[in-house]
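Undergrad: quick one, structure for this:
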Amino acid sequence: MNSTVKSYFDAFNRGDVATMLACLSDDVAHHVNEGQVRTGKEAFRAFCEHMNRCYREELTDMVIFDAEGGARAAAEYVVNGTYLETDEGLPEANGQTYRLPAGSFFSLKNGKITRIVTYYNLADWMRQVKG
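TA: This next block holds a predicted model:
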């Protein structure tokens, strides 16, 4: 199991953005499920602040895979969340809970994450929060 990726996800579950950032290269490329690629730690920090304001999430059933001598990794998990504050362009938030499978893919160099790609089923999330 890739220790950097494990540290990243452990920090995510604690809400510890500083430790998540410490796992990233300065020029990290963050590919979100439904949006533009964000480049650099500051863009990632801003994304985390936005997400923490709108959502409270815990990742469970985590399985981390390694490949290519530690240069690539992937993870499969379940997102258990609460929709806290309405996110622009999405349904109104009123504390709805959701549970959906997701996955992430990583590139790593010198023990730092250089690329994060995250996938989940947005239609499934919408169905869950619309009730």
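
Undergrad: only C-alpha atoms for contact and neighbour calcs from this point on.
TA: OK.

Undergrad: name the element N13 belongs to?
TA: N13 is part of helix 3-14 when elements are defined by DSSP states H and E.

Undergrad: pretty sure F65 contacts G103?
TA: No. With contacts counted by CA atoms under 8 Å, F65 stays clear of G103, the gap being 11.0 Å.

Undergrad: one more to put side by side:
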Amino acid sequence: MKSNILDDLNQIQKKAVTYTEGPLLIFAGAGTGKTRVITYRVAYLLEQGLATPHEILAITFTNKAANEMKSRVEQLIGERAQDMWIRTFHSACGRILRNEIVSLGYDKNFAIYDELDQIRLINFGYYLFIKI
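TA: Below you'll find the model as predicted:
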């Protein structure tokens, strides 16, 4: 890990990164350093032995944000970042479903349709209906 990473942070960011008394909500506007605080916090928790990579879950809304966060964490802690879940809400839920759906009595081989897949399915069904 980069030595003295706390030196890269302002006082409020340091306070958030080093807070260890329970859950922490980072709530701030665009461009204020939220991703920076979260990535540094992850690195801090790992470096201090307060968490293992398998105990860290970071959820974002977009693939771009998830990839950016992964990249930043990797720059700070190296390959240990590979063992963490840094994902979008959708990919995290999809992974949980794939791991657990059999226990609900469903087949593990399922597809999750995005908007384009849904349109194609409707068009295909319409085409079949018209052809009949």
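
Undergrad: can you give me the TM-score here?
TA: After superposition, the two chains reach a TM-score (TM-score structural alignment, normalised by the length of structure 1) of 0.23; 63 aligned residues with a CA RMSD of 5.6 Å.

Undergrad: how about the helices in structure 2?
TA: For structure 2, applying DSSP state H gives helices covering 11-18, 34-47, 63-77, 89-100, 115-131.

Undergrad: and for structure 1?
TA: Under DSSP H, structure 1 gives helices at 3-14, 17-22, 41-54, 122-130.

Undergrad: buried set for the first one?
TA: Of the residues in helix 3-14 of structure 1, those buried under the neighbour-count criterion (16 or more other CA atoms under 10 Å) are 4-6, 8-12.

Undergrad: now those as CSV including distance to A22 of structure 1?
TA: What follows is those, written out as CSV (distance: CA to CA, whole Å):
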residue, distance to A22 of structure 1
T4, 10
V5, 11
K6, 13
Y8, 8
F9, 12
D10, 13
A11, 10
F12, 12
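
Undergrad: between which two of those residues is the distance greatest?
TA: Taking CA to CA as the measure, the buried residues of helix 3-14 of structure 1 span a maximum distance of 12.3 Å, between T4 and F12.

Undergrad: thinking again about what came up before, quick one: contacts of the helix holding N13 of structure 1?
TA: Helix 3-14 of structure 1 is contacted from outside by 17, 19-20, 23, 57-59, 64, 73, 111-113, using CA atoms under 8 Å, 6 or more residues apart in numbering.

Undergrad: got the contact list for E76 of structure 1?
TA: E76 of structure 1 touches 61-64, 101-104, counting by CA under 8 Å, 6+ apart.

Undergrad: what about the closest residue in space to it that isn't next to it in sequence, how many residues nearby?
TA: Distances taken as CA to CA, 6 or more residues apart in numbering put G103 closest to E76 of structure 1, at 4.5 Å, once the chain neighbours are dropped. For G103 of structure 1, the neighbour count with other CA atoms under 10 Å is 17.
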